[in-house]
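>>> My questions are about this predicted structure, shown below with the sequence.
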Amino acid sequence: MVSFDHRDPGTGESVWEAAGVRERGASWEPGPEIRHLVVLAAHPDDETLGAAGLLARAEAQGIRTSVVVATAGEGSHPDSSVRTRAELAAARRLELVEATAHAAPSAAVHLLGLGDGQLREQRDELLSSVGSILAATRGPTVVCAPWRGDGHRDHRILGEVAAALVDDDPRLRLLEYPVWAWHWADPREDDPLPWDRVVALHLTAQETAAKQRALRSHRSQVEPLSDRPGDEPVLHARMLAHFERDVEIFVDGGTRTTARDGAPSLPAEFFDDFYSGRADPWGFETRWYEERKRALTLAALPRRRFASTLEVGCSTGVLTAELAGRSDRVLGIDIARAPLEVARRRLGPAVELGTFRTPHEWPTGRFDLVVLSEVGYYWGARDLELGIWRAVDSLTDDGVLVACHWRHPVPEYPTTGDEVHAALLTLSGLVTIARHEEEDFVLDVLVPPPGDSVARQEGLL
């Protein structure tokens, strides 16, 4: 643990500027797949110092935001003669709410109420509380926590807890923000930042201004409590200069990968070539294997009828036609144009069809049935995760996700059917209410928890 005193002048911002702090990190911003940003702070003001600009960016992009603060920061002025620890805690909680409103007015604020300076002793409570909040998030989530190398014990413990939770949940990506490292580290000597893993969010003028307003809200930290010794500001002007930048720096802690790395998704050209000159290359219309598999898929549907169905990878529309008999509206999408022309002749105007380079292109709207049939193994590891999250986000609150895939390995495919379904069960946050597995294919029916069976839905239990 680094030993430093916040009252020291520290490393000037001009030193970091000369070291190229604005240019060294790879540019990054939250992508369209991100559904939730959770900023963890050991004390009120950490979230503003490290990630107020990111909170503002996420808010503008419609990403759900949460701020989780472990302590009330009651130990910030141990020698104060004008404020008790309880008074400081009350003031800092109010400042936190005000500051968050400047950066991300819609953010949910969670105050865990643990002891300032005591996170190591309360690690179990911290792990449980933060874990419960992260478990309730849905879809791809960025977790932003203090950098474990920041030199403050509470920051290190919270960063370690965040890293452990991210490692257990592949929906999560960890970014760590330095706070006190800008004060005690010196890039001219032994710069501790792992610059090969640093990413930079370049802020707009509006985001920079919002961050400054949020910082000024932490009055107990940026202004003296009184003119007496012990009441000096914790964040003096020299320290605050680091946070007047128009860039926020994060150490990328990454995410756990569930599918095998390296193999990219199959491109659209692969399917264009595959369908060239062939109206039914898979034998959908002629093979008993395909007819039987469709019958099992339809029989596994937990409802007689659906309001709106999305079929991803609809190909020539053979399954699409049968889904149309169970749905008020069907949208079938595929990456290749040739099979969609066959599907249009088969289905007529009653069914909507569209070309989408999934998973990066995805239709808008929500559906109470999403079907992923023989499509997931075409996606590489990252795209498979993205495709699952896209599918889950397309579901209504009571929607049904059906997945069916060939289990035998195909050399050209980046993943296997078993890997697709393992990722679905791990990533989706859904529960399985029906599963059919045989040597050739696996079929899963997944719904949001608690996952009532058909008999239970109909009052038989």
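Cool, got the structure. Residues are numbered from 1 along each chain as shown.
>>> C-alpha only now, for contacts and for neighbours.
Will do.
>>> What is the burial count for A19?
14 (other Cα atoms under 10 Å).
>>> Pretty sure it sits against D191.
No - applying Cα atoms under 8 Å, one finds A19 not in contact with D191, separated by 10.1 Å.
>>> now L235, nearest residue through space, not along the chain?
Distance criterion Cα to Cα, 6 or more residues apart in numbering; nearest residue to L235, sequence neighbours excluded, is V222 at 5.0 Å.
>>> Tell me which residues touch the one you found, please.
Counting by Cα atoms under 8 Å, 6 or more residues apart in numbering, V222 touches 215-216, 233-236.
>>> Turn the residues you listed into JSON lines, including distance to F270 and secondary structure.
Converted to JSON lines, these look like this (distance: Cα to Cα, whole Å; DSSP: H, G, I helix; E, B strand; the rest coil):
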{"residue": "L215", "distance to F270": "52", "secondary structure": "helix"}
{"residue": "R216", "distance to F270": "56", "secondary structure": "helix"}
{"residue": "P233", "distance to F270": "63", "secondary structure": "coil"}
{"residue": "V234", "distance to F270": "60", "secondary structure": "coil"}
{"residue": "L235", "distance to F270": "58", "secondary structure": "coil"}
{"residue": "H236", "distance to F270": "60", "secondary structure": "coil"}
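>>> Quick check: of those residues, which lies closest to A108?
Nearest to A108 out of those is L215 (Cα to Cα; 18.4 Å).
>>> here comes the other one, which I'd like you to weigh against the first:
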Amino acid sequence: MVTFRHDDGGTPEKSWLDGGVTSLPVLPGEALPGCGDGLLVVAAHPDDESLGAAGLIRHALRAGARVRVLLCTAGEASHPDSPTRTPGALAELRTLEFDQAMRALDPDAVRGDGADPEGRRSPGAGSLVWRLLGLPDGALQDHGPRLNREIAAEVAALRAADPARLLIASTYRHDGHGDHEALGAAAARAATEQGLDLLEFPIWYWHWASPEDGRWRGWHLLPLDDDGRAAKRRAMDSHHSQVHALSGQPGDEVLLLPGMLEHFDRPSETYRWTPAGYRGAGTATSDFDSLYHRDPDPWGYLSSWYEQRKRAVTLASLPRPRYGHAVEAGCSIGVLTARLAERCDQLDALDASGRAIDLARQRLEHLGHVRLRHAVLPGAWSFPEGSLELVVVSEIGYFLAAGELDDLLRRAWSALRPGGHLLLCHWLGPIVGWPLDGEEVHRATRTVAGEPVVVHREEKFLLEVFERPGPEQRGPAA
């Protein structure tokens, strides 16, 4: 997790503007809700929806879409040291502010449990319903199953109106704030499972990241017209407790400082768009079996100098000369597997493609200490806690959806013994047709495993090794 404070300097808005953030491609029409469509916006705290997605909500309403907003917490932890407001009083205040923000976007917005105010509308007009879930502020990561259920219930409520199509908008899954990331991951899971477009809006990312970070260059813009910008400003102003100090006393300071608010006064909103139908674990076997049937060495493992050199770097980066029990997740046709086997007493090599496993078996049948298994991860992970000394995840992380990757990383980290190593190596070029890229895979790993003990970065690939802390050390929990 990125460490930052709301009151530090942050990245100036001028840096983003100079970097070209307002020159990104515009969201295509198929990425936006239209008349009769449904849009679900999930927000961790009151103000997230106004900062990141007020323009999108206003656009959807004007287009005639049904909009539902799920507010997951009341934001009661925004001022933990306030001498004038208890957490309960803050929750009440911020819920009232949220209601005002919703009415700034739609005067007929209602708080409800599923009722759509369509009956009060002219034909073709949009509608907005919002609901407070009431989970604890700052602890959404502890409520993953509940988030999954509630998001699914909101999608079902929108489906009941028989929309032409549905979209989900959520906080960016790598936003640097624990609640934002937990909610973003839950929304990504829902979009994958339900086959929906996903629009992720960054908030604190603009504060702690910099244009050199690079991930934003693949995102899209939603231009805001005069009506959209005015509605967004009204919505943001409704969150008075965040844009103004609660009082003049210490602990009641303003949360959203002018420098932070500048990021959200642009003439457009910025979204990471993942179209419906992107691939993940559920399509891995069919995707890769087809690939290997067309070409038994689709990535040139046997012929490419790049691949040969990358294998050498991988082996040289292992901190220990030898390991006991190791696992290679995504072994493909077994070329790296053969080299890893020289350094391990026992090696389990897994792949989602049965065809790849058959090809690997032909190459490795003489190695009795190597076990090959057709396994779709993360669901087929079967190694108990503390049983492994090495896990290698090379070039497969971006073929998983965000929730699937997080599940695999946590299972792998938990399976390592103290002092064991988790090695990741991924290409840094664009990944077409899947939801993640190499940078995002490695960033997700840091949220699980902390900082790496080995880092090797080149223009084309990133390799990192993470070490499981021993009993006397402290580190991220599994």
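Looks like it arrived, so ask away. Since we're looking at a predicted model, the values are computed, not measured.
>>> Closest one to G253 of structure 1 out of the contacts of V222 of structure 1, please.
The closest of these to G253 of structure 1 turns out to be L215 (Cα to Cα; 25.7 Å).
>>> Tell me the counterpart of the closest one in structure 2.
L215 of structure 1 maps onto M236 in structure 2, with residues paired by TM-score structural alignment.
>>> Look at G251 of structure 2 and give its secondary structure.
Following DSSP: H, G, I helix; E, B strand; the rest coil, we place G251 of structure 2 in the coil state.
>>> Also R7 of structure 1?
Under three-state DSSP, the three-state class of R7 of structure 1 is coil.
>>> Return the residues in contact with the aligned partner of P178 of structure 1 in structure 2.
The alignment partner of P178 of structure 1 in structure 2, by TM-score structural alignment, is P202. Going by Cα under 8 Å, 6+ apart, P202 of structure 2 touches 52, 171-172, 175, 270-271.
>>> Go through those residues and flag which are in strands.
171, 270-271 (DSSP state E).
>>> Burial check on the corresponding residue of structure 2 for R85 of structure 1, number of neighbours?
In structure 2, R85 of structure 1 lines up with P87, judged by TM-score structural alignment. Neighbours of P87 of structure 2 under the rule other Cα under 10 Å: 18.
>>> Same question for G254 of structure 1.
The local packing of G254 of structure 1 (other Cα under 10 Å) involves 18 other residues.
>>> Skipping adjacent residues, who's closest to the aligned partner of it in structure 2 in space?
Aligning on TM-score structural alignment places G254 of structure 1 opposite P275 in structure 2. Leaving aside its sequence neighbours, P275 of structure 2 sits nearest to D197 (Cα to Cα, 6+ apart; 4.6 Å).
>>> Which residues lie in contact with the spatially most distant residue from the centre of structure 1 in this structure?
Farthest-out residue of structure 1 from its mean C-alpha position, per Cα atoms, centre = their mean: R228, at 45.9 Å. By Cα under 8 Å, 6+ apart, R228 of structure 1 lies in contact with S81.
>>> So what does it match up with in structure 2?
Match for R228 of structure 1 (TM-score structural alignment): Q249.
>>> from what I can see Y323 of structure 2 touches L390, true?
Yes - using Cα under 8 Å, Y323 of structure 2 is in contact with L390, at 6.8 Å.
>>> between the two, who's got more neighbours?
Shown here are Y323 of structure 2 and L390; by other Cα under 10 Å, L390 has more neighbours (30 against 20).
>>> Kindly provide the distance from the residue nearest to P275 of structure 2 to P25 of structure 2.
Distance, D197 of structure 2 to P25 of structure 2, using Cα to Cα, to the nearest Å: 17 Å.
>>> of the two, who's got more company?
Each of D197 of structure 2 and P25 has its neighbours counted (other Cα under 10 Å); D197 has more, 23 against 14.
>>> which ones are touching that one?
So D197 of structure 2 contacts 31, 166-168, 191, 273-277 (Cα under 8 Å, 6+ apart).
>>> Could you list which of these belong to helices?
Judged by DSSP state H, helices contain the following of the contacts of D197 of structure 2: A191.
>>> Would you mind finding the longest strand in structure 2?
strand 416-427.
>>> In structure 1, which residues correspond to that strand?
Using TM-score structural alignment, strand 416-427 of structure 2 pairs with nothing in structure 1.
>>> Give me the range in structure 1 that the very next helix or strand once past that strand lines up against.
Sequence-wise, the next helix or strand downstream of strand 416-427 of structure 2 (DSSP states H and E) is helix 438-449. With TM-score structural alignment applied, helix 438-449 of structure 2 matches no range in structure 1.
>>> out of the contacts of V222 of structure 1, who has the most neighbours?
Counting neighbours by other Cα under 10 Å, the top entry in these is L215, with 29 neighbours.
>>> that older thread, buried ones only from the contacts of P202 of structure 2, please, as a PyMOL command.
Command for PyMOL that selects the buried part of the contacts of P202 of structure 2, burial taken from 16 or more other Cα atoms under 10 Å:
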select buried, resi 52+171+172+175+270+271
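>>> of the contacts of P202 of structure 2, closest to G420 of structure 2?
Among the contacts of P202 of structure 2, and counting by Cα to Cα, the member closest to G420 of structure 2 is D175, at 28.8 Å.
>>> which residue in structure 1 lines up with the closest one?
Counting by TM-score structural alignment, D175 of structure 2 corresponds to D150 in structure 1.
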